[in-house]
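A.B. asks: Pasting the sequence and the predicted coordinates here, then a few questions.
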Amino acid sequence: MLDNYFDYKKHKTDFKTEVIAGVTTFLTMAYIMFLNPVILADGGFDFGGVFTATALAAAIACFIAAFYAKTWPVGLAPGMGINAFIAYGVCLGMKYTPAEALGAVLVAGVVFLIISLTPLRAWLINSIPKSLKLGIGAGIGLFLAIIGFQLMGLTSDDPVVLVKLGDLSNPLTLLGAAAFISMIVMEKMKIKGNIIIGIVAFSIIAWLGGWANFNGVVSSPPPMTHLMTFDLGAALSASMVTVIFTLFFIDFFDTAGTLTSVANVAGKVGSDGKIKDIDKAMLSDSVSTVAGAMMGTSTVTTYVESAAGVKAGGRTGMTSLVIGLLFLLCLFFSPLATSLPKEIDAAALIYISTLFLRNITDIEWDDAAEAGPAVLAMIAMPFTYSISNGIALAFVSYAAIRIFTGKFGSTSPAIWVIAILSLISFYVS
């Protein structure tokens, strides 16, 4: 039955290959099961509730992709970067409650869903300059890095210089640093699942050394504390506009970029340059975000780690189905999640930040008008501790540069709309 539905022969694959591909992709993205609850808990969310919501949201999202976008061998789960924006920017920074933040995630998902069904999707993808997309992606990476440094204890606050070197005599900080190095070494050795292996291996050392508590491995899933608790009242207020736009922007363009990368590896780019069935993949992503918000977690998105499964031979939604089933199994490992020291979890954040930064080589560095706003996005996000500020400043500066260099007429209307909304956001937030 699966053979007929996914049409293995047409896609030059088979059941065994698809299963191996699914396991491969899962191992590269399983870290989200541990990191997402840790990050959102810092913003006031219930750790156990987020753990269960993460597993279920990821599983449902993968099932949607498997059976609707069935030619896409991708994994979906709550996205890194967006969860940090929710926790540290929206909840801690702007003082919104988890329910109000989930309301914003839901609205942003609905906006994404509507745009995915209209010609606006292609127009938006083609309207935003590549340099801004790359700069914003790198900025999110640096934002994750500074959070990772703080969680690991590599940095601490200082009233004079703002940030200084942390306490390097702390055994957990040293283990976190060693975990980061191990992840790099394992990647160099092409070991699949390097992030999750690094986290678990050095957590075991922490448990054996008596520096962290081991709470067990298996139990029944924690209750879904945030199920259907979203608050739309605040989400529809003027002060939330910048938050919703940021959530939409990150999810929309991250998904588009990820699908493009996966399509190149999977051979889904046609001779005309168009990507086959990208509309179904983006629609699956947007529906998954709405479902994730209802279950009580941050924005669900398509993972670029899906390329690992594609390289392992995955070519159909059967790969996504396997990933979803493995996320369901994670429901029973909440004690293990609570046993992992945050300093070692932080190693994964810092490692992931390096992945976000890799594409800055593609910025047009010889063109200051393109590179300048991209760099501004990069440095504004960690220094203002806000992804939305980085995006806003990048678009405002880009628009201003276009005006003063005589490029007003050749600039996409999308730039002016986003720049104006960004200026307004500074005054209503």
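C.D. replies: Perfect, I can see it now.
A.B. asks: going forward, measure contacts between C-alpha atoms and count neighbours the same way
C.D. replies: Will do.
A.B. asks: So what's the residue count around the nearest residue to Glu343 once chain neighbours are set aside?
C.D. replies: Closest residue to Glu343 in three dimensions, ignoring its sequence neighbours and counting by Cα to Cα, 6 or more residues apart in numbering: Met152, at 3.9 Å. Counted by other Cα atoms under 10 Å, the residues lying close to Met152 total 29.
A.B. asks: how close does Met152 sit to Gly193?
C.D. replies: Met152 sits 21 Å away from Gly193, taking Cα to Cα, to the nearest Å as the criterion.
A.B. asks: next, the one to line up against it:
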Amino acid sequence: MEKCFKLNEHGTTVKREVLAGLTTFLTMAYILAVNPNILGTVMNANGVFVATALASAIATFVMAFFANYPIGLSAGLGLNAYFAYTVCLGELAGEENPFAIALTAVFCEGIIFIVLSFFKFREQIINSIPQNLKFGISAGIGLFVAFIGMQNAHIIVANDATVVGLGSFSDLDMVLALVGLIIIAALVHYNVTGGVLIGIIVTWIIGMILQAAGVYTAANLFPDFSQGLQLGAISETAFKLNFGWAATHLIQFMAITFSFLYVDLFDTVGTVVGVADKAGLLDKDGNLPRVGQVFMADAVGTTCGALLGTSTVTSFVESSAGVAAGGRTGLTALTTGVMFLVSIVLSPLFLAIPSFATAPALIYVGMLMLMSIAKVKFDGDIADSVGAYLAVVMMPLAYSIATGIMFAVLAWVILKVVTKKAKDISPIMWVVFVLFALRIVALVANFQ
């Protein structure tokens, strides 16, 4: 373990890394239920479940052994909805097996990312982002993660009058999540090893006790093994690519592929920056060593996921929960990957973990990541200040990491030019600026 993961160098232990890996998995486990639910509208849901677990394990293993970072990967939220509703049920409506065409686009996206990783393009992007913006991105992701957790637990709900509002205290999901947050905070205060993981489990147990007493009736919180395992369903999703359609509809296919490519690229950049900053893995210049290996894990996961039958695989911001639990090396990722494999044969157990139990972990981790705001220099260069500020506010409000980065980069470059400091803009930042500008043009065209 020491030779492979350099535990002493990172000031950690096997026990701490394993607990951190379990914590990361439990905060990510919801994807095993959500992804089949979303993609199941156009594909075999049971096959999607197996494909998601396998692809997540493969990508996370690559992260563990190739990059040695505590980052878990799985099918990205948002990208799976785009896959099912926008592409398959929208742009490809009427086509035979539209999911096969969409999987082909995801596969091509993964191949492109592998090529870009060899040329270190994504590595250059992440290392070219100004340090102030990196801290803003980390803080913005913290708010985004907390917002997701609060939504999952019904603490924050949709509201016609004010867009969002406070949930009802008559909703036990909300109450249990708030209790779970207090439990996690208390355990962390008393330096209990694995406090976040213990908090998740204890909150779940409290829910099951309330259900057994007839108080909690919203959903079944106990694992149900009555349906057995349906592992053979992956034959309905694996290796279903359709290059024939792509060849005869090249322009449309390229547009679909680029949309997957764009969101995956900048979601991953933002997630890696945020998690690495929280883990103290950035060097003195704010750069992330071995970032190319991180992106390669993402690219390999996406390619394998498309072959197995799931949408784009990307780095998960929930990995910050494992980092908060002490994870610092690839052993955390290895543990998470093993749990994805175990989940295939124990799926009823993992799918029974309710969102109100994992939400407190996300809310707490959001607070920890928000602490990066203290490193942002708001009294310095106006481009740095406004760029960081927009990253912080736009991620949760626009519900997109990539959008937050887009506003931050566009504002930073424009203000550098306006304040006659264009010499500070690196060639890579100009390339990213142009990509975002083209993205806005595409969004305007689609809106019209």
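C.D. replies: Sure, I can see it. Everything quoted here is computed from the prediction, not taken from an experiment.
A.B. asks: Run through the strands of the stretch 251-400 of structure 2 in chain order.
C.D. replies: The residue ranges that make up the strands of the stretch 251-400 of structure 2, judged by DSSP state E, counting those that start in this stretch, are 313-315.
A.B. asks: contacting residues for the residue nearest to Glu343 of structure 1?
C.D. replies: For Met152 of structure 1, the contact set (Cα atoms under 8 Å, 6 or more residues apart in numbering) comprises 172-173, 176-177, 342-347.
A.B. asks: go on, Phe63 of structure 1?
C.D. replies: Applying Cα under 8 Å, 6+ apart, we find Phe63 of structure 1 in contact with 320-321, 324.
A.B. asks: before we move on, what about Ala377 of structure 1?
C.D. replies: Neighbouring residues of Ala377 of structure 1 by Cα under 8 Å, 6+ apart: 132, 135-136, 139, 390-391, 393-394.
A.B. asks: To which residue of structure 2 is it aligned?
C.D. replies: Under the alignment (TM-score structural alignment), Ala377 of structure 1 pairs with Ala391 of structure 2.
A.B. asks: how about the nearest residue to that match, chain neighbours excluded?
C.D. replies: Excluding the flanking residues, the one nearest Ala391 of structure 2 by Cα to Cα, 6+ apart is Gly404, at 4.6 Å.
A.B. asks: Counting neighbours, what do you get for the one you found?
C.D. replies: Here the number of neighbours of Gly404 of structure 2 (other Cα under 10 Å) works out to 29.
A.B. asks: What of Val345 of structure 2?
C.D. replies: That count, for Val345 of structure 2 with other Cα under 10 Å as the rule, works out to 15.
A.B. asks: ok now do the aligned partner of it in structure 1, which residues does it touch?
C.D. replies: When structure 1 is aligned by TM-score structural alignment, Val345 of structure 2 is paired with Phe332. By Cα under 8 Å, 6+ apart, the contact set of Phe332 of structure 1 is 218-221.
A.B. asks: ok, of these, which one's closest to Leu232 of structure 1?
C.D. replies: When those are compared for distance to Leu232 of structure 1 (Cα to Cα), Pro221 wins out at 27.5 Å.
A.B. asks: Provide the secondary structure category for that closest one.
C.D. replies: Assigned by DSSP: H, G, I helix; E, B strand; the rest coil, the conformation of Pro221 of structure 1 is coil.
A.B. asks: I figured it was touching Leu328, is that so?
C.D. replies: No. Distance between Pro221 of structure 1 and Leu328: 10.3 Å, which falls outside the contact criterion (Cα atoms under 8 Å).
A.B. asks: My read is that the residue nearest to Ala391 of structure 2 contacts Met395, right?
C.D. replies: Yes. In this structure, Gly404 of structure 2 sits in contact with Met395. The criterion is Cα under 8 Å, and the distance is 4.5 Å.
A.B. asks: shared neighbours, these two?
C.D. replies: Taking Cα under 8 Å, 6+ apart as the contact rule, Gly404 of structure 2 and Met395 both touch Gly140.
A.B. asks: about what we covered before: from Pro335 of structure 1, how far out is the residue nearest to Glu343 of structure 1?
C.D. replies: Between Met152 of structure 1 and Pro335 of structure 1 the computed distance is 21 Å (Cα to Cα).
A.B. asks: same deal with Ala53 of structure 1?
C.D. replies: In this structure, Ala53 of structure 1 and Pro335 of structure 1 are separated by 15 Å, where distance is defined by Cα to Cα.
A.B. asks: Ok, Val19 of structure 1 next?
C.D. replies: With distances taken as Cα to Cα, Val19 of structure 1 is found 27 Å from Pro335 of structure 1.
A.B. asks: go on, Ala369 of structure 1?
C.D. replies: Summarising the geometry, the distance separating Ala369 of structure 1 from Pro335 of structure 1, computed by Cα to Cα, is 51 Å.
A.B. asks: Could you do Ser239 of structure 1 as well?
C.D. replies: 38 Å.
A.B. asks: More neighbours: which of Ala53 and Pro335 of structure 1?
C.D. replies: When neighbours are counted by other Cα under 10 Å, Ala53 of structure 1 and Pro335 differ, and Ala53 comes out ahead with 32 against 18.
A.B. asks: pretty sure that one contacts Met294?
C.D. replies: No. When contacts are counted by Cα under 8 Å, Ala53 of structure 1 is not listed as touching Met294 (9.1 Å).
A.B. asks: so Phe433 of structure 2 touches Ala411, yeah?
C.D. replies: No. Counting by Cα under 8 Å, Phe433 of structure 2 stays clear of Ala411, with 9.4 Å between them.
A.B. asks: need the helices for the stretch 251-400 of structure 2, in chain order.
C.D. replies: In order along the chain, the stretch 251-400 of structure 2 carries the following helices (DSSP state H, counting those that start in this stretch): 291-308, 319-324, 330-345, 347-351, 355-370, 382-398.
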